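Chemist: here is a sequence together with a model predicted from it:
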Amino acid sequence: MAGRKRVPIPATGMTAFRVGRVLGVGMPGAYPGRRRPPPSPGRPGPRRPRRGKAAGHRLPVGWAATLGSAATGPSGGGAPGRVRHRGPQEGADVSHLEFYLRSYPQPDDIRAQAAAAEEDGWDGLLLTDTQNLSMDVVGSLHLAASATSRLRLGTAVTNLVTRHPAVVASTFATLHHVTGGRAHIGLGRGDTALELIGTRPPSADEFEQQVGRLQTYLRGDVVDVGGLGSRITWLPLEGETKVPVDVFGSGPHVIGVGARRGDRLTVTVGAEPERVDWAVQTARRARASAGLDPDDLDVGAFVVVGVGTDEAALDALVRGNASISAHFQRGSTALLSRTDAAVVAEVTDHYDEYHHGLEHAAQSEALSADFLRRFCVIGRPEECVERLGRLVSSGLSHVTVVGGSRDVDPAVRRRSDTWWPPRCCPPCGPSDARHRHATTGADEMTGDDRRSVLATGGANAVGRGLGVDLAARCTTASRLVVDGGFVSQ
């Protein structure tokens, strides 16, 4: 390997070893001389984005209070604090609960979608990264960044094979810099992305090594690559936080990787409370076994959600994405009932990677209505709020919501833009709750007032359920359907 200087890696003291005298001496931008320029006009600084009234944006009216009631029971008790510090038996405080919307990298309309997601009060927008099935995610994330100021932006998920850990670190640290600290790396093993190019996904051990290297690159430390000291010379940037790494996992081994190596963990085990409880406790045990504090780990859930009244329409809406989540369970079928294990086996036997996430695919057709209703959160708004509340009570800090499949009929989405009957409005909490109504100009609004506005055409401002403006913002297949009745022929 002529031309490459091998740098000895000390057995200990990797943090100290990263200083500029080893690599990057005299190089422009080398650590530690790099300083961040002052933010340009219109671009937020590195401080973590504020939420709620102080941030100057509208949060979805009523959904958090309602979900909190579902999670904590009638008393709504419990001391304030992070959800992750509370065990399943204690209920959960939702004051810091975060909601992320999972969507697709569609550069033609991603700016409008991202702006709508931010206006609707979502905490983040996460895009898929499967090179053979959709356009490149990085370009879409930068377009989304140009249309937003608060929304966190990232992947659900990328992998560390098609994108080398150093490339991922540099790419997302750049996004983090230009957005004032809003980048978010969602990682998985990369099953579909890799199988479509004839490459096997990494084992859990290999994946753990990859995640460890990514974290080291993001910190600006040195990675030992076969004796070569490799690092990103311009990281870290003074005054900027490290990009958070969110590991997505469904089986005990990858969940363990996320618990040990990730900044947060998102479990993809469906929507049954027992399965989510199992995943949360598996993560906590793995973290404790590594000598780390389990209370310092953010654990969330990846949940397929559809809101409406027409059961057949909801089945069609979520079927494609539900087949993805079901396919993820193939490595841990011993934890499933015999019936569900048989469904997962049938999905796996018929899985067509080029129809990944589509409603009209052999693997999607293997899912029964009963399986969909247990594995996804679908139903009327109040039913969905109650079910999500039960999941949150497992100790979740965040929920990544997945809506319609990639091939949902565009006409269905267009009808959902304008059809929101008041009967589908989610509960708004106490009747005397008062809210700001930015569109109509009303300073204060009660739950009854909100329903009145919905009935008279103001749904675009306040017609939101589970954190989504479902009446006028269903611009892509990943949006939730408001009421399944609108697809009736």
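Modeler: Received, thanks. Numbers count the residues shown, from 1 in each chain.
Chemist: rest of the way, CA atoms for contacts and neighbours
Modeler: Noted.
Chemist: distance check, H398 against H96.
Modeler: 8 Å (C-alpha to C-alpha, to the nearest Å).
Chemist: who has more neighbours, these two?
Modeler: More crowded of H398 and H96, by other C-alpha atoms under 10 Å: H398, with 24 against 15.
Chemist: check it against this one:
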Amino acid sequence: MSPVEFGLGLQSDKQAGQYARLARRAEHAGFDVLTVFSDLMYQPPIFPLLEMAAATERARLGAACLNPYSMAPYEIAGQVAALDLASRGRAYLGLARGTWLGAVGIDQPRPLTALHETAQIVYRLLSGDTGGFAGKMFRLAPDTALRYHVHRPDPPLLIGAWGPRGAALAGRIADEIKVGGSANPAMVPVIRDRLRVGAEQAGRDVDEVGIVFGAVTVVDTDGAAARARARTEVAMYLAVVAELDATVELPSDLLKRVRTLVDAGDHDAAGRLVPDDVLDLFAFSGTPDQVAAQAQALVDTGVRRVEFGTPHGLDDERGVDLLGTAVLPQLRR
């Protein structure tokens, strides 16, 4: 069994230079993995990732996640190759179907096929396989090859998924599965059972696939202020993730009221509707002791990596500092 890792997830909404500064702080504090989200209408994650690669020496780096609908598989191969070269072999490849792409007019047909074929094409290109590929959605003509140096042919693959079919795919082909937007320990055995289906089909041990849970994180010595900020953040995606969690039943009127307020732009009012017990399922929040206890509960269920997502604190830098100085030491004892 691999040792438990702790990661930091960053939104790509910052100015040049901020990523390097936060990455140096995070690596010095002992974080193992630095992730940049690839959310719609934010900066492409390759920009902050390359900046962070130059500022760090040890931490693994990757986007969570790229999708094959807004970026062609050969371009995904190019981005992970660039990051792996810049980081001297510390990149991972994150793939997911993507969210909210309808807002920019992109359909998402056959997501499992798209993800599987994208992974096959990426690794064929990285390994120099010029035999071509004829899939149901994507193709490579024979003799098609990358025209630049590749550091590694096989950076680890992470698939972002919640559902049974996506998790089974991860069980067949991935090194990790990320369940984004969850801090719920009860969901871990559900994900493991879903992984096992695919792992057994591929003749793998389910424990070969690391389970990653990540969510909005707000930590501060003022726990009440941290939880109030987290409520506002969680409200923006609660209606999406709550419907994916097989262990949670929320009143339908709660999700409807939260969604209505979010759609109207009143995120603070939406956040105030989120009860404490629901908040703890979908965010890490409160004092360092509270956040550490939530992360430890996930570790105790067998999560391989816990990822503390943006905004980290009442401001990013203080949040990263508190996670490094007051949360991680409790988890590494």
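Modeler: It's in. For clarity, every value in this text was computed on a predicted model and none was experimentally measured.
Chemist: A strand includes G214 of structure 2, no?
Modeler: Yes - per DSSP: H, G, I helix; E, B strand; the rest coil, G214 of structure 2 lies within a strand segment.
Chemist: hang on, isn't it packed against G309?
Modeler: Yes - the pair G214 of structure 2 / G309 is scored as a contact, 6.4 Å apart, by C-alpha atoms under 8 Å.
Chemist: need the overlap of contacts for the two.
Modeler: Residues touching both G214 of structure 2 and G309 (C-alpha atoms under 8 Å, 6 or more residues apart in numbering) are G9.
Chemist: span of stretch 98-115 of structure 1 from start to end?
Modeler: Termini of stretch 98-115 of structure 1 sit 18 Å apart (C-alpha to C-alpha).
Chemist: what's the answer for stretch 148-165 of structure 1, then?
Modeler: Terminal-residue distance, stretch 148-165 of structure 1 (C-alpha to C-alpha): 27 Å.
Chemist: what does stretch 237-249 of structure 2 give?
Modeler: 16 Å.
Chemist: which residues touch that stretch?
Modeler: 162-163, 181-182, 186-187, 190, 250, 255-256, 258-259, 282.
Chemist: who are the contact partners of I211 of structure 2?
Modeler: E176, I177, K178, V179, V188, R192, G302, V303, R304, R305.
Chemist: how much space between the aligned partner of the last one in structure 1 and P107 of structure 1?
Modeler: Matched across to structure 1, R305 of structure 2 falls on H398, judged by TM-score structural alignment. For H398 of structure 1, the distance to P107 of structure 1 equals 26 Å [C-alpha to C-alpha].
Chemist: what of V307 of structure 1?
Modeler: According to C-alpha to C-alpha, V307 of structure 1 and P107 of structure 1 sit 26 Å apart.
Chemist: what does A322 of structure 1 give?
Modeler: Taking C-alpha to C-alpha, one finds A322 of structure 1 at 25 Å from P107 of structure 1.
Chemist: more neighbours: which of those two?
Modeler: A322 (30 against 19).
Chemist: surely that one and S364 touch.
Modeler: Yes - with contact defined as C-alpha under 8 Å, A322 of structure 1 counts as touching S364 (7.5 Å).
Chemist: A156 of structure 1 -> structure 2?
Modeler: So, by TM-score structural alignment, A156 of structure 1 is matched to A64.
Chemist: list the contacts of that match.
Modeler: Contacts of A64 of structure 2 (C-alpha under 8 Å, 6+ apart): T35, V36, F37, S38, G94, L95, A96, G160.
Chemist: what is the equivalent residue in structure 1 for the fourth one?
Modeler: This points to S38 of structure 2. So, by TM-score structural alignment, S38 of structure 2 is matched to D129.
Chemist: ok, its match touching V157?
Modeler: Yes - between D129 of structure 1 and V157 there is a contact at 5.9 Å, judged by C-alpha under 8 Å.
Chemist: and the two? Which one has more around it.
Modeler: D129 (26 against 22).
Chemist: where do the helices sit along structure 2?
Modeler: Taking DSSP state H as the criterion, structure 2 carries its helices at 18-29, 46-55, 73-86, 111-127, 164-173, 187-201, 223-235, 238-242, 252-263, 267-272, 276-282, 288-300, 316-322, 328-331.
Chemist: tell me the most buried of those helices?
Modeler: Most buried of the helices of structure 2, by mean neighbour count (mean count of other C-alpha atoms under 10 Å): helix 164-173, with a mean of 24.
Chemist: give me the neighbour count for R163 of structure 1.
Modeler: Based on other C-alpha under 10 Å, the number of other residues close to R163 of structure 1 is 12.
Chemist: could you do D222 of structure 2 as well?
Modeler: D222 of structure 2, neighbours per other C-alpha under 10 Å, totals 12.
Chemist: do R338 of structure 1 as well
Modeler: 11.
Chemist: which position in structure 2 pairs with it?
Modeler: Counting by TM-score structural alignment, R338 of structure 1 lines up with E249 in structure 2.
Chemist: so how far is A64 of structure 1 from the most centrally placed residue in structure 1?
Modeler: Of all residues in structure 1, the one closest to the mean position by C-alpha atoms, centre = their mean is T400, 3.9 Å from it. Using C-alpha to C-alpha, T400 of structure 1 is found at 15 Å from A64 of structure 1.
Chemist: quick one: A86 of structure 2 from G105 of structure 2, how far?
Modeler: 33 Å.
Chemist: coming back round to it: quick one: residues contacting the match of R305 of structure 2.
Modeler: L97, E98, F99, Y100, D298, V299, G300, A301.
Chemist: how about T287 of structure 2?
Modeler: V219, D220, T221, D222, G223, A226.
Chemist: which residues sit in contact with the third one?
Modeler: If a contact means C-alpha under 8 Å, 6+ apart, then T221 of structure 2 has G286, T287, P288 as its contacts.
Chemist: what's the answer for the fifth one, then?
Modeler: Residues counted as contacts of G223 of structure 2 (C-alpha under 8 Å, 6+ apart) are S285, G286, T287.
Chemist: filter the residues you listed down to the ones in strands?
Modeler: S285, G286 (DSSP state E).
Chemist: redo the contacts of G223 of structure 2 as TSV? Include distance to Q296 of structure 2.
Modeler: Converted to TSV, these look like this (distance: C-alpha to C-alpha, whole Å):
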residue	distance to Q296 of structure 2
S285	13
G286	14
T287	14
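Chemist: closest to R124 of structure 2 among the contacts of G223 of structure 2?
Modeler: Set against R124 of structure 2, the nearest of the contacts of G223 of structure 2 by C-alpha to C-alpha is S285 (41.6 Å).
Chemist: pretty sure the closest one contacts V218?
Modeler: Yes - between S285 of structure 2 and V218 there is a contact under C-alpha under 8 Å: 4.8 Å.
Chemist: I appreciate the help and will end here.
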